[in-house]
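*Asks:* Take a look and give me a structure for this.
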Amino acid sequence: MTAPYLQLFSPFQSVETAQKLLKKCYQNQQIEHFEQKSYHNAYSFIYYVEHGLSYLQQSSNTPTSIKPVLLFYGMVQLIKACLLTVDPLYPESTSVLAHGVSTRKRKKQSYEFIQDEVKIQKNGLFSHFSDKMFHVKQMEGTKYSMQQLLFAIPELERTIKITKNKTPFLFVGKMTDEVIKVPLTILDDYKMTQDRFKQYFQKQTSYEYDSQNKDQLLFSYSKKKGPLNCSPLLFHLEKKALFIPRKKESLTIFPEILNHYLILYNLSMICRYETEWWGELLHTFTSSDLSLIQQFLETTSAKIPFYLHEYLVGTFGIE
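*Replies:* Reported below is the predicted structural model:
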């Protein structure tokens, strides 16, 4: 599933193309000395892309035991390439080089991956690219649970339903639909009246209320959205479909690519430093978390290159 999306980056792997695209990008952002900076960053951009693709390509041929490490560092390298399009001085200081996330000390007894948390640090790559690339300000000390993050990835829907008996999101339409259809059952989930939900949803999403049928509220686009910026709705890559989270607090602008970074960071740390627990998870089949993790790894291997290619195409202004 990964390889086709890796090939999307082929046009960016020449100095001439990279320099031309970076120059146009910096010019549009009215960055001083845009031509000089585009020449300076062209090779860095290419090396970041090449290095990232190498990690991701290798991950498709490796066992689950080390796959998260390769996926995480592949993602990090592609993010650095993306950062150069909006931050020509990256890395301007050592404070942005750290991962920007930490994990808690693990409890050896009754530890469950899905209940684990990551905590956002003041400085580091995560906060930096969240801000520069997606205009999302991270709050130092904010914690995110693995359940919270995994339950916002629609491709995991079936696995979550089978293993956890939960349905954390509802289908609202295809990406190409001009109108999305929100089931009225969402009113119970959000504990809202119809009028209150309409106001809330329009405010959170910039969709506009259109009409109502028997069991759905219809909303239309107020502006064109792509897969990368459809949040707070959730995008299913294979189905090209949109879902709405059933938890009201999940209806916030938090691009899905941030979820992938945080989950992969945690999994890569577990691979390296919690080897005994990781080995038992992989080989004893005692936890339903394993199927969720495996499904996530398959999904993220496709969505990382897809989303980050979408970001580059959008930033470079390529139709």
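
*Asks:* From here on, just use CA atoms for contacts and neighbour counts.
*Replies:* Noted.

*Asks:* number of nearby residues for residue 283?
*Replies:* Applying other C-alpha atoms under 10 Å, we find 9 residues neighbouring residue 283.

*Asks:* in which helix or strand would I find it?
*Replies:* Following DSSP states H and E, one finds residue 283 within helix 275-284.

*Asks:* again, but for residue 102
*Replies:* Counting by DSSP H and E, residue 102 is found in strand 101-103.

*Asks:* Outside of that strand itself, list whatever touches it.
*Replies:* Strand 101-103 is touched from outside by 117-121, 124, 126, 262, 265-266, with contacts defined as C-alpha atoms under 8 Å, 6 or more residues apart in numbering.

*Asks:* and those residues, which of them are in strands?
*Replies:* 117-120 (DSSP state E).

*Asks:* need these in a markdown table with neighbour count and distance to residue 179, can you?
*Replies:* Supplementary listing: the ones in strands among the contacts of strand 101-103 in a markdown table, determined by neighbours: other C-alpha atoms under 10 Å; distance: C-alpha to C-alpha, whole Å:
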| residue | neighbour count | distance to residue 179 |
| --- | --- | --- |
| 117 | 22 | 36 |
| 118 | 19 | 36 |
| 119 | 18 | 37 |
| 120 | 21 | 36 |
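
*Asks:* Those residues: which two are farthest apart?
*Replies:* For those, with distances taken as C-alpha to C-alpha, the pair at the greatest spread is 117 and 120 (10.1 Å).

*Asks:* which residues do those two both contact?
*Replies:* Taking C-alpha under 8 Å, 6+ apart as the contact rule, residue 117 and residue 120 both touch residue 143.

*Asks:* show me what contacts residue 23?
*Replies:* Contacts of residue 23 by C-alpha under 8 Å, 6+ apart are 34-35, 37-39.

*Asks:* By neighbours, which of the residues you listed wins?
*Replies:* Within the contacts of residue 23, residue 38 tops the neighbour count with 24 neighbours, counted by other C-alpha under 10 Å.

*Asks:* Could you also give me the structure for this second sequence? I'd like to compare it with the first:
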Amino acid sequence: MNRFRWSGRNFLTWLAVIVWAFLWQGCAHHLTLPDTPQTIYVAGEWPEDRVRQQAPVFMAYDYTDTNNRIGRPAIGGEGKDDDEVWIDTDHPAVYVMRRTFTTARATYTNLIYRVHFPRVPYFHLTAGNNVGLMVVVTLDEANRTVLVTTVHTCGCYKAFIPTDYLPADALPEGWDVNQRQSVYGEELPSRLAFTGVENPALLIHLRPEVHRVMDVEVVSADQLQGEAFLPLAMEVDAMDALDRLPSGDGTATSFYYAQGWRKGHVKGTIKPLEMMFMSLISLDLFVGSDKIYADPAIWDNPFYTSLKPWRRDDSDMWDFARFLDYWGWRL
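*Replies:* Presented below is the predicted three-dimensional model:
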């Protein structure tokens, strides 16, 4: 009688099957979406008009589930431990940063918008607390939007969407602007049309539970004033405010671990399933954990977007010109 023999090949095969199953269930599985009206999050007042005008509008499906709501990171408070970091969905907020970068072609401005949600529930691959999403709006020297980049604050699920203001020779080789692109199970546009849209607004559709970007549109801001939408204002704050969360005793603490192995990661954001299935191939025990977007020379925590350990520096979004070049863009 033949006996089953366990081998390294068997192990890798079953590991691949399990990872694929979680990826499908946690990332590409499409839930039934509710009908309108839909809750949308819009940026509130901010001293710099361009930052507010370019801010994306986030459409939250299944708003009745608090996990699908945008909130403000907080520490302690009623019913919480003094050092517990959590997301206060009664006070939605978006955090912004402005950075410039230069390529051989031109100098560009990035407007970076960061939001956070309470959690992704089990048994999604990305299950964990205090999860976040970033939207990077890249402007050319004429202050026109040429590229939109979305990424979770773990560096996962990055997506690039050029606009009709980006020259064709800046696209990656083989990029088809007429076909929607597949991004880890989501079908996103391959180009956004700003031309001819009066008072354009960038509308980001968020898939419930996993907070994946499931569609991006350019619409007239006037269209979002209709009865089909329920707008909620997000307080706008500088991104470095996340390093100074006010606590009840009048002091401030960081949203991120300031030292040790988890330096630069969001507090309370361990992703056990990603750690179990993805840490070996990425050589990163905290793969999938949300993190700071900051200079890796200071925080020792690059915002890498490739699972290849030898490509962490090339795929780090902090050096945006290098990051774009690594992924084939020719801005």
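
*Asks:* Tell me how they score on TM after superposing.
*Replies:* In this superposition the chains share a TM-score of 0.28, using TM-score structural alignment, normalised by the length of the first structure; 144 aligned residues with a C-alpha RMSD of 6.4 Å.

*Asks:* one step back: buried residues, the strand holding residue 102 of the first structure. List them.
*Replies:* 101-103 (16 or more other C-alpha atoms under 10 Å).

*Asks:* returning to that earlier point: and which of the ones in strands among the contacts of strand 101-103 of the first structure is nearest to residue 308 of the first structure?
*Replies:* Nearest member of these to residue 308 of the first structure, counting by C-alpha to C-alpha, is residue 120, at 21.6 Å.

*Asks:* Sticking with residue 217 of the second structure, tell me its helix or strand.
*Replies:* Using DSSP H and E, residue 217 of the second structure falls in strand 213-220.

*Asks:* which strands and helices sit next to that strand?
*Replies:* Using 3 or more C-alpha pairs under 8 Å, 6 or more residues apart in numbering; DSSP states H and E as the contact test, the elements touching strand 213-220 of the second structure are strand 186-188, strand 200-206.

*Asks:* which of those is buried the deepest?
*Replies:* When these are scored by mean count of other C-alpha atoms under 10 Å, the highest mean neighbour count falls to strand 200-206 (a mean of 20).

*Asks:* which residues in the first structure form helices?
*Replies:* All helices of the first structure, identified by DSSP state H, fall at 3-6, 15-28, 34-59, 67-83, 125-134, 146-150, 157-164, 186-190, 194-205, 256-273, 275-284, 289-316.

*Asks:* just those helices: most buried one?
*Replies:* helix 67-83 (a mean of 24).

*Asks:* quick one: it to helix 34-59, angle?
*Replies:* 170 degrees (axes from the mean of the first three to the mean of the last three C-alpha atoms, to 10 degrees).

*Asks:* Give me the residues contacting helix 67-83 of the first structure.
*Replies:* Residues outside helix 67-83 of the first structure that contact it (C-alpha under 8 Å, 6+ apart): 44-46, 48-49, 51-56, 58-60, 90, 129, 132-133, 261, 264-265, 267-269, 271, 297, 301, 304-305, 308, 311-312.

*Asks:* Nearest to residue 160 of the first structure among the ones in strands among the contacts of strand 101-103 of the first structure?
*Replies:* Relative to residue 160 of the first structure, the closest of those is residue 117; by C-alpha to C-alpha it sits at 18.3 Å.

*Asks:* roughly how far apart are that closest one and residue 16 of the first structure?
*Replies:* 43 Å (C-alpha to C-alpha, to the nearest Å).

*Asks:* any idea which helix or strand comes after the helix or strand where residue 72 of the second structure lies?
*Replies:* According to DSSP H and E, residue 72 of the second structure maps onto strand 72-75. The element immediately downstream of strand 72-75 of the second structure (helix or strand, assigned by DSSP H and E) is strand 85-88.

*Asks:* Check which residues of the strand holding residue 72 of the second structure are buried.
*Replies:* 72-75.

*Asks:* So which other helices or strands are in contact with that strand?
*Replies:* So strand 72-75 of the second structure, by 3+ C-alpha pairs under 8 Å, 6+ apart, packs with strand 85-88, strand 245-246.

*Asks:* Please identify the deepest-packed of the ones you listed.
*Replies:* Taking mean count of other C-alpha under 10 Å, strand 85-88 is the most buried of these, at a mean of 23.

*Asks:* Name the next helix or strand following that strand along the chain.
*Replies:* Beyond strand 85-88 of the second structure in the direction of the C-terminus, DSSP H and E gives the next helix or strand as strand 93-102.

*Asks:* What residues sit buried inside that next one?
*Replies:* Of all the residues in strand 93-102 of the second structure, those buried under the rule 16+ other C-alpha under 10 Å are 93-97.

*Asks:* Run through the neighbouring helices and strands of the helix or strand just after it.
*Replies:* Note on strand 93-102 of the second structure: by DSSP H and E, the next helix or strand toward the C-terminus is strand 107-116. Secondary-structure packing of strand 107-116 of the second structure (3+ C-alpha pairs under 8 Å, 6+ apart): strand 93-102, strand 132-139.

*Asks:* Turn the helices and strands packed on strand 213-220 of the second structure into CSV, columns for distance to residue 161 of the second structure.
*Replies:* CSV is the format used below for those (distance: least, C-alpha to C-alpha, whole Å):
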stretch, distance to residue 161 of the second structure
strand 186-188, 8
strand 200-206, 12
